[in-house]
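A.B. asks: what's the 3D shape of this:
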Amino acid sequence: MEIAVFYYGFVSWRKTKLQNNEFSYHKNSGTIPILIALIPIIAIETYVLNILLSKWSITAAWLVSALSIYSGFQIFGFLKSMFKRSFSIEKNTIHLRYGILSEARIDINNIKSIEISSKPIEFNDTVRKLSPLGELESHNIVIHVKKENTIIGLYGIKRKFKTLAFYIDNKEEFKEALDKKNSVTE
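C.D. replies: Purely as a prediction, here's the structure:
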């Protein structure tokens, strides 16, 4: 994961062009402004904490500063990865990649229903959001699956779901493409 953060944050600068089977989720989402706002907040917090802690211990001040700077790099890498890793519909699989923060693969034959909805839903052990930011990010697509599926989050943490909610920029086009694929596989 650390290598991916470094790669997306500092190596991969080319703009990626979406293919016909790919869909963005970052253009109208609230996640990007949240992550962008966190970076200067971390910078200010680092400066203030360094000054305060240096009165007590120079070593502690520099240790906390290093951790804060590292956190800023992490958030920057997460932010950049969201621009590079889009959702895609392959042959019989949907790949939902939320940057390097989380991802899920759903077999199209496993889809029970797809709904365009931003209505509040109650989250529990089988109803999840793709975004690790949870309630801070809205959703506009809800997919219900027949058999339990898995979201792989940061550091490989796995969570099961039967209903997955997420935000996508062009929800109608995404649903239409899935409906078309689903009718072909039935």
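A.B. asks: alpha carbons only for contacts and neighbour counts from here, please
C.D. replies: Fine.
A.B. asks: Could I get the full set of strands for this structure?
C.D. replies: 22-23, 87-89, 93-98, 102-107, 111-116, 127-129, 141-153, 158-166 (DSSP state E).
A.B. asks: would CSV of these with mean neighbour count and distance to Leu79 be doable?
C.D. replies: Formatted as CSV, those follow (neighbours: other C-alpha atoms under 10 Å; distance: least, C-alpha to C-alpha, whole Å):
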stretch, mean neighbour count, distance to Leu79
strand 22-23, 18, 17
strand 87-89, 21, 16
strand 93-98, 21, 10
strand 102-107, 19, 13
strand 111-116, 15, 26
strand 127-129, 20, 18
strand 141-153, 18, 15
strand 158-166, 19, 17
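A.B. asks: can you tell which of these is closest to Lys180?
C.D. replies: Checking the strands of the chain against Lys180 by C-alpha to C-alpha gives strand 87-89 as the closest, at 11.1 Å.
A.B. asks: what's in contact with the closest one?
C.D. replies: The contact list for strand 87-89 (C-alpha atoms under 8 Å, 6 or more residues apart in numbering) reads 21-25, 94-98, 178.
A.B. asks: Proceed likewise with the subsequent sequence, for comparison:
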Amino acid sequence: METRLIVTGVILVVLLEGFLVHLFLLYRKGKITENPLLLIYKKELKILFYAFFKWKIPSRNPETFYYHKNSSYFWLYLALIHEQVIEMIVFHIYLRKEEPEIALAMLLLHIYSVFYIMGDYNLLRNTPIIVKKDAIHIKIGVRRELNFSFGDIDKIQPAKLKYNNSGGIIHEKGVFHATAFPEGAN
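C.D. replies: The predicted structure follows:
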């Protein structure tokens, strides 16, 4: 069994290495604006900082809007944490009996994923939509970010989602839909 585990580990490391080299080559060609390795590192540190140290929401001012307030994102967050904790316990008990050398690695990955979800939720809570004199800054955690001026806006209207025959959403060109999670029932 040790040989299969070592071969699997080597294959995963080689695939990760190939992916990182591919990202770096895209950066060198100019297709990615920021060094992807530093970007990943900064995002991970930011997520962990918000998971452990940034729990208080900053004071509100008239030019900020928190889009997580009336949404169901908190309940999604709670469900994901709940699922991760249950999965962590069940996998650890099962793997400790079947594959004890993998059990600790999976336990650490699950603990990290719980901290990651906590950090992402806190980052979402602490990054509002900011409306300044001539610009709007929208940040949805570390996932998405958009900055634009009022001159770039043709019109603002409620979103109209269109679906194709198989049920997939048809994304319109030149349209930005901003949502953290759909509104809950009030």
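A.B. asks: Tabulate the contacts of strand 87-89 of structure 1 (JSON lines), appending distance to Ile39 of structure 1.
C.D. replies: Converted to JSON lines, these look like this (distance: C-alpha to C-alpha, whole Å):
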{"residue": "Asn21", "distance to Ile39 of structure 1": "32"}
{"residue": "Glu22", "distance to Ile39 of structure 1": "28"}
{"residue": "Phe23", "distance to Ile39 of structure 1": "26"}
{"residue": "Ser24", "distance to Ile39 of structure 1": "23"}
{"residue": "Tyr25", "distance to Ile39 of structure 1": "21"}
{"residue": "Ile94", "distance to Ile39 of structure 1": "32"}
{"residue": "His95", "distance to Ile39 of structure 1": "29"}
{"residue": "Leu96", "distance to Ile39 of structure 1": "25"}
{"residue": "Arg97", "distance to Ile39 of structure 1": "22"}
{"residue": "Tyr98", "distance to Ile39 of structure 1": "19"}
{"residue": "Leu178", "distance to Ile39 of structure 1": "36"}
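A.B. asks: Farthest-apart pair in those residues, please.
C.D. replies: Maximum pairwise distance in the contacts of strand 87-89 of structure 1, criterion C-alpha to C-alpha, is 18.4 Å, between Tyr98 and Leu178.
A.B. asks: Going by length in residues, pull out the top helix of structure 1.
C.D. replies: The longest helix of structure 1 (DSSP state H) is helix 58-84.
A.B. asks: Would you mind getting the average deviation of that one from structure 2?
C.D. replies: Following the fit onto structure 2, the mean deviation recorded for helix 58-84 of structure 1 is 0.8 Å by mean C-alpha distance after the TM-score superposition for structure 1.
A.B. asks: Could you give me the buried positions within that helix?
C.D. replies: When burial is assessed from 16 or more other C-alpha atoms under 10 Å, helix 58-84 of structure 1 yields the following buried residues: 61-62, 64-65, 68-69, 71-84.
A.B. asks: what range in structure 2 matches it?
C.D. replies: Per TM-score structural alignment, the counterpart of helix 58-84 of structure 1 in structure 2 is residues 100-126.
A.B. asks: Return the distance of that stretch from the chain's centre.
C.D. replies: Offset of stretch 100-126 of structure 2 from its chain centre (C-alpha atoms, centre = their mean, to the nearest Å): 12 Å.
A.B. asks: And stretch 5-21 of structure 1, by the same measure?
C.D. replies: Using C-alpha atoms, centre = their mean, the mean C-alpha position of stretch 5-21 of structure 1 is found 14 Å from that of the whole chain.
A.B. asks: Pull the residues that contact the strand or helix carrying Tyr41 of structure 2.
C.D. replies: Using DSSP states H and E, Tyr41 of structure 2 sits in helix 36-52. With contact meaning C-alpha under 8 Å, 6+ apart, helix 36-52 of structure 2 is reached by 20, 23-24, 27, 115-120, 122-123, 142.
A.B. asks: Okay then, goodbye and thanks.
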